[in-house]
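Undergrad: Predicted model and sequence below, questions to follow.
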Amino acid sequence: MAPPVADRVAELTGRAVAALAPLGSSHAWELYRAELADGADVFVKALPDGTPDGEFAGLFATEAWGLEWLGGSFGSPVPEVLGADERTLVLSWVSERPPTPEAAERFGHQLAGMHATPAEHFGAPRDGYIGPLPLDNTPRDSWPEFYAEQRLLPYLARATDRGVLTPADVRVIERAIDAIGDLPGAPEPPARIHGDLWSGNVIWQDDGAVIVDPAAHGGHREADLAMLALFGLPYLDRVRDGYNEAFPLAAGWRGRIALHQLHPLLVHACLFGAAYRITALNAAQAVLGEV
């Protein structure tokens, strides 16, 4: 049996745990705020007791790698990784502040700095997860091939197997995937991207933001900005203003938002079912210019 969460946190940090407060759960793991004996607070993700060994293999080590990799870029706004093993991840505690226009512009600068740091390939040196779903990060030199074959087709197949999409839906989405090679705009090198940057993964600070729960890889930088728009982010226009001031987006980026949103929408269809069927279909139709 795995040792209790407090014991695992103590082993990973080298500091005793004075208190452990549950914060609920996310997907298949539990969340905690731990107070260490020296008074520091930390954030903890842990697989619950009873999770079979090997399930979600490498999940927390991959998240730790992603945060450290993103943190190696200029001004990257990520928490500090304090320890990780197969069942536990410990991060520095980040207190949230109310969003402001000034913080949004600063966040845009931070995100631009992160994206300006190159990645070696599209993909990553290790496979990952997006939420609880596996993510194929096999390195590629072509973004259209990477996006079609490793970000869209696997989740289209999974959503179809779940019965979320009709055969007619699948044909529309497949046509959008077939069109990707003609749509990405001017070629861009792979950037270090968060990969799952919805608004819930943005923790506002007085001078910008901290981003958490990455599906980090070398990708197209427009993907992070498109996902920020998908579920609504306060002061998104100010984020874009700050971003464009530091690292201007390529011409035509607005017309590619639906293209980059198709991946997270298919992931959500896999995770949450038919509630995302129409939204994913609408995104595919927008890619094809049919809406």
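TA: Everything's here; your move.
Undergrad: alpha carbons only for contacts and neighbour counts from here, please
TA: Noted.
Undergrad: distance of E35 from V44?
TA: Counting by C-alpha to C-alpha, to the nearest Å, the separation of E35 from V44 is 10 Å.
Undergrad: out of those two, which sits in the busier spot?
TA: V44 (27 against 20; other C-alpha atoms under 10 Å).
Undergrad: Work out for me the element the more buried one sits within.
TA: strand 41-46 (DSSP states H and E).
Undergrad: The structure to be compared is supplied as follows:
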Amino acid sequence: MQFVKERQDAPAGFFEVEAAGLRWLAVPGGVPAVQPLDVSPTRIVLPRLTLARPTPEAAEQFGRRLAITHAAGAEYFGQPPAGWTDDGYIGNARLPHPRQPIESWAAFYAKYRLEPYVREAYDAGVFDDSARQLFDRVCGRLADDAPEPPSRLHGDLWSGNVLWTVDGAHLIDPAAHGGHRETDLAMLSLFGLPHLDRVLAAYDEVLPLADGWEGRVGLHQLHPLLVHVVLFGGSYVGRAVGVAARYG
């Protein structure tokens, strides 16, 4: 059985970069990523999975496998998935990728994951001057407190993009790129994931998390919150500003 996603007005590369991301995430021993059967500028064809209820055991398996996926690494922060050289997408929003290595995660996160969306929200009148200035301060204070090599990220790892089957979790709809592994983990907690505590504990056993990671969860959630501000506005404005205030 197949699952077809189709969009006649898809922007350039919309489905192609999704397919490239799914292939890049197919790491031996990592979380299985649903592999494309066919892709074109207007559609992507995927195998249809039979879903099951998530169990604590499946959550632990997911955590261990996600650590392996992350450990596969990337060449630099912001690297697009192998076989892709343009920008990507997160949901319907553009996801900029640097075209060459950038000096640090902090520089990458400010320039490519915060500033473009703050600017778009401000230009659209969704953010006022105080919100823009707050995010400017956050960007100015970013630092590599726990420097790590770039990980291979799903990039949009909210609970809806983790499908549970009798064989465990599978990944769909990536915004794949090289980034900080705490970003994927922070995304899992943003909208809730079943048995998240078991996922994190199992992950930490395989790939121990750096000291203080809990205090950086909100910082890593700022990018998806800004994406939601740009796409939906509304209550996400207050939520994004509230989280940013803790770091700015």
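TA: Cool, got the structure. Not measured: the values here are computed from a predicted model.
Undergrad: what's the TM-score here?
TA: Here the superposed chains carry a TM-score of 0.93, computed using TM-score structural alignment, normalised by the length of the second structure; 241 aligned residues with a C-alpha RMSD of 1.3 Å.
Undergrad: Return the distance of the equivalent of A186 of the first structure over in the second structure relative to D211 of the second structure.
TA: Taking TM-score structural alignment as the criterion, the aligned counterpart of A186 of the first structure in the second structure is A146. A146 of the second structure is 8 Å from D211 of the second structure, where distance means C-alpha to C-alpha.
Undergrad: And those two? Which one has more around it.
TA: A146 (12 against 9).
Undergrad: tell me how far the ends of stretch 188-197 of the first structure are from each other?
TA: 20 Å.
Undergrad: Going by neighbour count, list what's buried in that stretch.
TA: P189, P190, A191, R192, I193, H194, G195, D196, L197 (16 or more other C-alpha atoms under 10 Å).
Undergrad: Please, which helix or strand holds the fourth one?
TA: Using DSSP H and E, R192 of the first structure maps to strand 191-193.
Undergrad: contacting residues for the residue positioned nearest the centre of the second structure?
TA: Centroid check for the second structure by C-alpha atoms, centre = their mean gives G155 as the closest residue, at 1.9 Å. Contacts for G155 of the second structure (C-alpha atoms under 8 Å, 6 or more residues apart in numbering) come out as I90, P174, A175, A176, H177, T183, D184.
Undergrad: Distance to A131 of the second structure for those - can I get that in CSV?
TA: Formatted as CSV, the contacts of G155 of the second structure follow (distance: C-alpha to C-alpha, whole Å):
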residue, distance to A131 of the second structure
I90, 22
P174, 29
A175, 26
A176, 28
H177, 27
T183, 22
D184, 25
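Undergrad: Of those, which belong to strands?
TA: Assigned to strands by DSSP state E, the following of these qualify: I90, H177.
Undergrad: Go through the contacts of G155 of the second structure and name the one nearest L226 of the second structure.
TA: Nearest to L226 of the second structure out of the contacts of G155 of the second structure is I90 (C-alpha to C-alpha; 11.3 Å).
Undergrad: In the first structure, what sits opposite that closest one in the alignment?
TA: Counting by TM-score structural alignment, the partner of I90 of the second structure is I130.
Undergrad: now do P11 of the second structure
TA: Per TM-score structural alignment, P11 of the second structure is aligned with F56.
Undergrad: show me what contacts that match?
TA: Counted by C-alpha under 8 Å, 6+ apart, F56 of the first structure has contacts P132.
Undergrad: quick one: secondary structure of it?
TA: Under DSSP: H, G, I helix; E, B strand; the rest coil, F56 of the first structure falls in the coil class.
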